[in-house]
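Trainee: Let's see this in three dimensions:
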Amino acid sequence: MCKYLVVFLLIGAASLDCSAQQQKDKVENSIERPNILFVITDDQSFPHASAYGYSAVRTPNFDRVAKKGILFTKAYVASPGCSPSRAAILTGRHNWQTEEAGTHGSSFPSKFKVYPDILEEAGYKIGYTGKGWGPGNWGESGRKANPAGPAYNSVKFVDSPEGVSKINYAENFRQFYAEKKDGQPFCFWFGAHEPHRPFAKGIGQKNGKKLEDVVVPDFLPDTREVRNDILDYCFEIEWFDQQLGKMLAQLEENGELDNTLVIVTSDNGMPFPRAKANTYDYGLHVPLVVSWPASIRQGWVNTDVFTMINIAPTILEAAQVNNLQLSFPMWGRSVLKEWLNPVSGSVSHSAFAARERHSSSRFGNLGYPQRAIRRGDYLYIRNFKPDLWPAGDPYALISRGQSDKLELSDYGAFYDIDAAPSLTFLVENRENKKLLYFLDLATAKRPWEELYNVETDPSCIYNLAGDTSFSKIKAELKNSLEHQLIITADPRLLGDGDVFETYPRLEGVIRAFPRHE
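Mentor: Below you'll find the predicted structure:
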């Protein structure tokens, strides 16, 4: 393991020197440092925005940013879970490189520097509203504020729709903006709580949304219950989009929009069975738009695979933060040059992803370790513990009444799937063989490796890993994944993977399960 760590440090140092020189070469001094508005929803899959042609949802403000800049069609997060995905965005590092921050509900080691802190040191005013990094305990490791910045959450709605956050995001942004000095650039993180569950059941239809507009992914049954659940999810996306529009209007009123780098995305996929908390396409593939009207060409569609660990170094280069010295350098690379001079399809990009613990879903609070690579048309997945249940053990020990007597339950035990009408419908109807098929897709044990053509099979139903006609593709992706894990010192590949199980869960319940067999 030591020799690999030496290789990792040498490569990291080399990339740091190269990055500093590239920043110096690429950014012209005549370009004004932009403001940064980073916008992230909570649990939204691609293609659920109207800019992508999804008719069940209307997102005029997301679409506006796309028209003013770049619409990405293959953006991939580093993890299918909230806090590890956000940590990767903030640090520019793979999840297995961020220790506790690479799992769910733990801490965020202060030795991993985040781009908002770096920008604050460079003179930017920083802050966030809604959900920053989380869930987890950022103070456990000595941090003085959420890694996204100081919180601006005091302004609340007096009246807002059922199910959505009471935080008035736009008015909190107004308060933040009023506090900055004249001429001072800002870096603001708008973390919507939407469309995270729970939803107000039936709110989609109550607001005029139509069941026939829903496109049901192949991993879910096409039933009225599921379509209604998706409509409620779409309503929450639309609520978020309205708040985004109010922030854009404020920037326009203040004459700041042209020189603001606006990035709008999500932290992971939709909160449905086999999507969120899974390294399948619907867990990792997210919406992404970027605009900077003063510098980025408008109306461009980027069809290359894009990894979100590139966000932090790109923001820093745009802000002209040069000669950056980090003890733990960012592994992502700045793509500012590509954004300023867009040429799609010129490079074969890869995106890597990881999953460790999500919720408390197994005996001993064990996670479900996965690694994945997305390149070209294909997604390759390595399941490191195929003997474990991917959505959580089928049976949980639950407390009954005041007696604290523990009893075995097989309902609601799949805690790596958010509680949802769709999940309830599948569990309650599992005696129906057609519906059991969909429940098994989400919960049954999985093989050591999986391979999917996500261009023809975005729902990741047909595993090609055992098909000899795809042996060459599988071998290439497997080798590329293993190479990346080695040079970045991933403990899972280097024989110390159980270190991830030692990271404490500091937020959320610890559930009781029968001993794993």
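Trainee: use CA for all of it now, contacts and neighbours both
Mentor: Noted.
Trainee: what's the burial count for Val335?
Mentor: 17 (other CA atoms under 10 Å).
Trainee: just the strands in the stretch 201-350 of the chain please.
Mentor: Here the stretch 201-350 of the chain has its strands, by DSSP state E, counting those that start in this stretch, at 260-266, 285-291, 300-302, 306-307, 350-355.
Trainee: C-terminal to the last one, which secondary structure element comes first?
Mentor: Proceeding N to C from strand 350-355, the next assigned helix or strand is strand 370-375, under DSSP states H and E.
Trainee: Let's compare: structure for the following, please.
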Amino acid sequence: MQILKKILLGLSLVFAFSCSETKKEGEPKERPNIVWIMLEDWSPDLGCYGTKGIETPVTDKLASEGIKYTNAFCTAPVCSASRSAMMTGFHQDYIGSEEHRLKQEEKEPLPYGIKPMPLLLKEAGYYTALMASNKTDCNFEADIGFMGNDWKNRKKNQPFFAQITLQGTHRKWERDSINPIDPRNIELPPYYVDTPFARRDWANGLEQMQICDREIGVLLDRLDKEKLTDNTLVFLIGDNGRCHIRGKQFLYDPGLQVPLIIKWPGKIKPNQINENLVQTIDITATILEVAGVTPPQELHGKNLFKEEANNREYIFAARSRMGSTHDAMRTIRSKKYKLIHNLMPERAWLQYSGYKEDMYPMLAEMNILNMEGKLNDIQAKFFAPTKPEFELFDIINDPYEINNLANDKKYAPIKEKMLASLNEWRIEIKDKGVTPEFKAGGASSKYPTRTLEEWQKRYELWKSWVFRSPTEKMNHPFVKKHY
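Mentor: Presented below is the predicted three-dimensional model:
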């Protein structure tokens, strides 16, 4: 038996892990349980990714027990479009789910015979549970396939799939009374102002992630106590990038890059770091293949445990309507370069968005400083009344995506090649582009969206919230509901 175990542990498909054990003909194949932990609005701002100031021992340990992906990206920089893609394994534009957030009466059935991934798992005999939050947030009308809210309700020995959404990292954010973060220990990107207010807001987000880290610990402890760990494949990801200025809703890396950690005892060797370009829809393809399910249509996502997902030259992503805010952007990214095509360059990056103005404290402070002429060139760039049609960045030498090379003749061949590939992809996913109706619709694109005096009033209201103590209970200054 010990020899057999060693042989099984040594088998791998690629990158030192295997999807399935070898079985004798006719012998039933044991299918793993699958737990998908989803953080809302969170980039790789974790201790194991090198983020300063934060302590996340649970996720750090999880990463040490499996694979940490350092180039994982969602397909849309907002939850409903990104989740629609992940629930199906197809880019959101291809299935008509690109606009955030569709009203119920606007949703249409999935095209081309596509079925949501949990429904396919249910039909294959899995118990499917939606836990911690009932949020699916899909921009289509369909039976998603979830059967209950806890895997404890499954039949005896029935494999289960559980998607667990932790909503804490979605703004508003709670302070961490157990382990408060000193804002002097954090590091801000250079396109933000470095003020006590900005540092405290950033630290508050990291504190919320520390709370979620402990929640993840409770969940993993439960798997241990129920003796499920050894036969459970665990994914930890974010649904889209961080909810800060220049993050969520935009196609820069902070809006698209997410943590991706996978643990599968006996199948995935520990302490692995994967630098390949992967996307969140790859998780969908991986889960279905591991569960032995063949979808009715070939997915856009690819199995992470196979070479097809580890040899990409590019990843792609798109942004369309966000609530009442109309804008459209497309991007293609390699390991070295990113090209963004702004389809509506006449509009400001920061045209009106009720969500951002009600949830981003730094937006008030930086608008004030911009109007007073106190931002430096890097910080002021994002507050311009229009944007360039194309943005090209050398990610290796310019990781903060500050220096636009799109008009530099030296990089013209790179731009041309990437744009051709981006346009080919847009055709493949049936991208509608920008219609005259879309261009004329939505909230006002007038910019700036408020006067200096109006921003100053909002800033004063933000102060007590941002600087509240770790134990202080306080109402949010603008929003009573959770977006």
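Trainee: Strands of the stretch 301-450 of structure 2, start to end?
Mentor: With DSSP E, counting those that start in this stretch as the criterion, the stretch 301-450 of structure 2 has strands spanning 315-319, 329-333, 337-342, 390-394.
Trainee: now those strands in JSON lines, with distance to Lys227 of structure 2?
Mentor: Shown next, in JSON lines, are these (distance: least, CA to CA, whole Å):
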{"stretch": "strand 315-319", "distance to Lys227 of structure 2": "38"}
{"stretch": "strand 329-333", "distance to Lys227 of structure 2": "41"}
{"stretch": "strand 337-342", "distance to Lys227 of structure 2": "44"}
{"stretch": "strand 390-394", "distance to Lys227 of structure 2": "47"}
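Trainee: Could you give the number of residues near the alignment partner in structure 1 of Lys336 of structure 2?
Mentor: Under the alignment (TM-score structural alignment), Lys336 of structure 2 pairs with Asp377 of structure 1. The tally of other residues near Asp377 of structure 1 (other CA under 10 Å) stands at 13.
Trainee: Identify, out of the strands of the stretch 201-350 of structure 1, the most deeply packed stretch.
Mentor: Compared across the strands of the stretch 201-350 of structure 1, strand 285-291 shows the largest average neighbour count, a mean of 27 (mean count of other CA atoms under 10 Å).
Trainee: How far off centre is that one?
Mentor: Centroid separation for strand 285-291 of structure 1 versus its chain: 11 Å, with CA atoms, centre = their mean, to the nearest Å.
Trainee: Pull up the aligned stretch in structure 2 for it.
Mentor: By TM-score structural alignment, strand 285-291 of structure 1 lines up with residues 257-263 in structure 2.
Trainee: Excluding its own residues, what touches the matching stretch? List them.
Mentor: The contact list for stretch 257-263 of structure 2 (CA atoms under 8 Å, 6 or more residues apart in numbering) reads 42-45, 62-63, 65-74, 233-241.
Trainee: Determine which of the strands of the stretch 301-450 of structure 2 approaches Arg458 of structure 2 most closely.
Mentor: Nearest to Arg458 of structure 2, of all those, is strand 315-319, at 28.0 Å by CA to CA.
Trainee: what's the mean deviation for the closest one versus structure 1?
Mentor: For strand 315-319 of structure 2, the mean distance to aligned residues of structure 1 following superposition is 0.6 Å (mean CA distance after the TM-score superposition for structure 1).
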